[in-house]
Structure formats: C-alpha cells, structure tokens
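>>> predicted model and sequence below, questions to follow.
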Amino acid sequence: MTPTVTHATPAAIWAALSHVPDPEIPVVSITDMGMVRDVSVDGGRVTVTFTPTFSGCPALHVIRDSIEQAVRDLGVADVEVRSTLTPPWTTDWIGDDARERLREYGIAPPAPAEHGLIQLDAEPTRCPRCGSLNVRMTASFGPTLCKRMYVCESCREPFEGFKSV
C-alpha cells in the first residue's frame, strides 16, 4: 500500500509529469509538448490541468490516466485531473529541446504558429533526416490530425511533419 503524502510540492509534481511520455510520440513528454498548464496543491489534494493538442484527441483518456498515475506514484491519494480547451493548445508551446528530439525521431517539428490557427497552406518543411527543403506533401493528414505526411525528394525518405497550430 502506498503511503499518503499530504504535502507534495508543485515542483515534485512537475518533475514527475516530465516523465509522462506523449502517448503518440514517446520521445517527448506531456510537459515537453506544453500540454500541462497548471499544477496546484491544496493540502493533500493535487489538481493538474492540461490542454490536449486537439480537442478530439483519441489519447485523452491515456493522458488523463497517466497524469493521475504519475501523481499517485508520489504517494498522493487525492488527485484531480482537469482538461481545458482555453486557451487552445499551440505548437508554440513545444519546447526547443523537444523540437530537436522530434526531428531526431524523424518528425519535422512545426514552424511558429500564426495567430493560433491551423494553417491551411503547408509551411516550408525541412526533412528531419537530411535537412533538405526539397520535400513533397503526400497527405494532408497523417496518423494523427496534428501531422501531415511528406517524402523528401533529396534523400527519398518518407516522414511526418507537425502542423503549426
């Protein structure tokens, strides 16, 4: 049985959440992606608020359960996980280090978002493998709504690229 910790610190909770991987991209955490918006501690109760990358994200329950488990693993018994869509998540919240890990993983990181809206025209995308801008979009939607599919005309490798939102 896990002992109940009544005074978990926000710093300890943020540290624990930094180890919760994005369920679709395991090389980055939910904090790297900027999904965790707030951590509050009120006595023995911890509330974590997060913003999903897309409102209809099929991994919402996985993210919520993973957040709750990470906090419970600290010994906290009273955990509330809230999701909010305001303000909407933007790719600008992805940390610089996470952008580099996305590139190393084979996903082109997003360009800066413009006004927080999904861009209908694909921004110039650099191949995460060879760095070429000589790429061709092959599908507007990838395995998730937040990505497009590309092929590099220089190295001939297919890759995913994040949409800027």
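Noted; the coordinates are in hand. None of the values given here were measured: they were computed from a predicted structure.

>>> could you use CA atoms for every contact and neighbour count after this?
Will do.

>>> can you show me the strands along this protein?
Residue ranges of the strands in the chain, as given by DSSP state E, are 36-42, 45-50, 78-83, 107-108, 135-139, 147-152, 158-162.

>>> next, the one to line up against it:
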Amino acid sequence: MVTRLRPTDSAAARVWDIAAQVPDPEVPVLTIEDLGVLRDATVTAGEVSVVLTPTYSGCPAIDQMRDDVTARLHEAGYARVRVTTTLSPAWTTDWMSEDGKRKLAAYGIAPPHVRSALGDGPVRLQLSIKCPRCHSPNTREVSRFGSTACKAHYECLACLEPFDYFKPH
C-alpha cells in the first residue's frame, strides 16, 4: 500500500489536485497521481512548486508531464509555476495506486504484480503474468521491451492476444 503524499495545507492541496488530473502521455488512461510520479506540491511566497519523479531516469514522457502540469496550473490562475523532477528516491511500481492498476488492466495492459519483501531476503516477483483480457496465466514474453521501456510485450497463449505488461521496479 502506498502512502499518498497529498499535502494537508489547503493551498498546496489545491495545487496537488489540479496537477493530479494530468494524464500520463504514454498511457493516457492513467493520471500522474495514479502512476505515482506526482510527489509533492507546495505554495511559497506566491510561487507554486510541483515535484515529479520519472518512472526511470531516461523517461521521455517526463518533459511532457512537466509541460502539462505547468499548463494546467497556469489555466487555473497560477502565474508563477515551477515543476521540477527528482530521481531520489527512485520511482517504483509500488507507488502506483490500486485504482491505477485497475485502469491499466481495463485498458489492456497487465499491471505490475505486487512485490513482497521476505524478511531480509530478496524481493520475489510473481512469475505468471495474467492476460488482461481473458485472465489466463498461460502467457509468454515476446520481448522484454513493449511500446515503452516501462513495459514488456507478451502474448496470451489462451486467447492469442498480444498485450503489454507494466514491469515492476
């Protein structure tokens, strides 16, 4: 379960709520809040500041996200807007909302499986990727990279449909 970082201060919470509605440019069914890349929102001395964490350091969508957040906040009446990115802590699929994972599946992309740490041992991943269409676990990886670097390309051997799988990290 991911702790939501929505600010408690009403001015910052309003900024967060506006930024939270920005869709992910690569998977437009998700918002940046669903994806977990929206990390902070503050208002200080008349300047609005939003912090985003890209899904990985070379994510090409982060520039579009920054532009879209800036545009939305300008449209909402904020004149001074600063959107920055941070790589620390690194983004993880654990930050995705459960609602976001449901939206991915409904959109035809298999959501990342929950990672679970076993004490001090290694992190284990569920190895069976279920088809988001027919829910069969009888699938195979076609390519480690799908339509974006965040996703792998799979094929369902039951219904024969291709699909992307959002890789956990």
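Alright, I've got the coordinates. All values derive from a computational prediction rather than experimental measurement.

>>> please state their TM-score.
The TM-score (TM-score structural alignment, normalised by the length of the first structure) is 0.88; 154 aligned residues with a Cα RMSD of 1.7 Å.

>>> re earlier: tell me which of the strands of the first structure sits most buried.
strand 107-108 (a mean of 26; mean count of other Cα atoms under 10 Å).

>>> circling back to that earlier point, and the strands of the first structure as a markdown table, adding distance to Arg99 of the first structure?
Shown next, in a markdown table, are the strands of the first structure (distance: least, Cα to Cα, whole Å):
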| stretch | distance to Arg99 of the first structure |
| --- | --- |
| strand 36-42 | 17 |
| strand 45-50 | 20 |
| strand 78-83 | 24 |
| strand 107-108 | 8 |
| strand 135-139 | 19 |
| strand 147-152 | 14 |
| strand 158-162 | 10 |
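
>>> which other helices and strands contact the top helix by length along the second structure?
As assigned by DSSP state H, the longest helix anywhere in the second structure is helix 62-75. With contacts defined as 3 or more Cα pairs under 8 Å, 6 or more residues apart in numbering; DSSP states H and E, the packing partners of helix 62-75 of the second structure are helix 10-19, strand 80-85.

>>> circling back: Trp14 of the first structure is nearest to which of the strands of the first structure?
strand 36-42 (7.3 Å; Cα to Cα).

>>> map Glu68 of the first structure onto the second structure.
Aligned by TM-score structural alignment, Glu68 of the first structure pairs with Thr70 of the second structure.

>>> report how many residues lie close to the counterpart of Gly58 of the second structure in the first structure.
For Gly58 of the second structure, the aligned position in the first structure is Gly56, judged by TM-score structural alignment. When counting by other Cα atoms under 10 Å, one arrives at 9 neighbours for Gly56 of the first structure.

>>> now Arg102 of the second structure
Neighbours around Arg102 of the second structure, by other Cα under 10 Å: 15.

>>> can you tell me what it aligns to in the first structure?
Here Arg102 of the second structure is matched to Glu100 in the first structure, going by TM-score structural alignment.

>>> list the contacts for the nearest residue in space to its match that is not next to it in sequence?
Of all residues not flanking Glu100 of the first structure in the chain, Pro109 sits nearest, at 7.6 Å (Cα to Cα, 6 or more residues apart in numbering). Contacts for Pro109 of the first structure (Cα atoms under 8 Å, 6 or more residues apart in numbering) come out as 99-100, 102-103, 161-162.

>>> ok, Thr53 of the first structure to Thr86 of the first structure distance?
Look at Thr53 of the first structure and Thr86 of the first structure: by Cα to Cα, to the nearest Å, they are 12 Å apart.

>>> aligned to Arg136 of the first structure, what sits in the second structure?
Arg136 of the first structure maps onto Arg140 in the second structure, by TM-score structural alignment.

>>> what sits against that match?
154-157.

>>> check Met96 of the second structure too.
With Cα under 8 Å, 6+ apart, Met96 of the second structure has these contacts: 2, 33-36.

>>> just to revisit the earlier point, looking at Thr53 and Thr86 of the first structure, which is more packed in?
The residue with more neighbours, out of Thr53 of the first structure and Thr86, is Thr53; 21 against 8, by other Cα under 10 Å.
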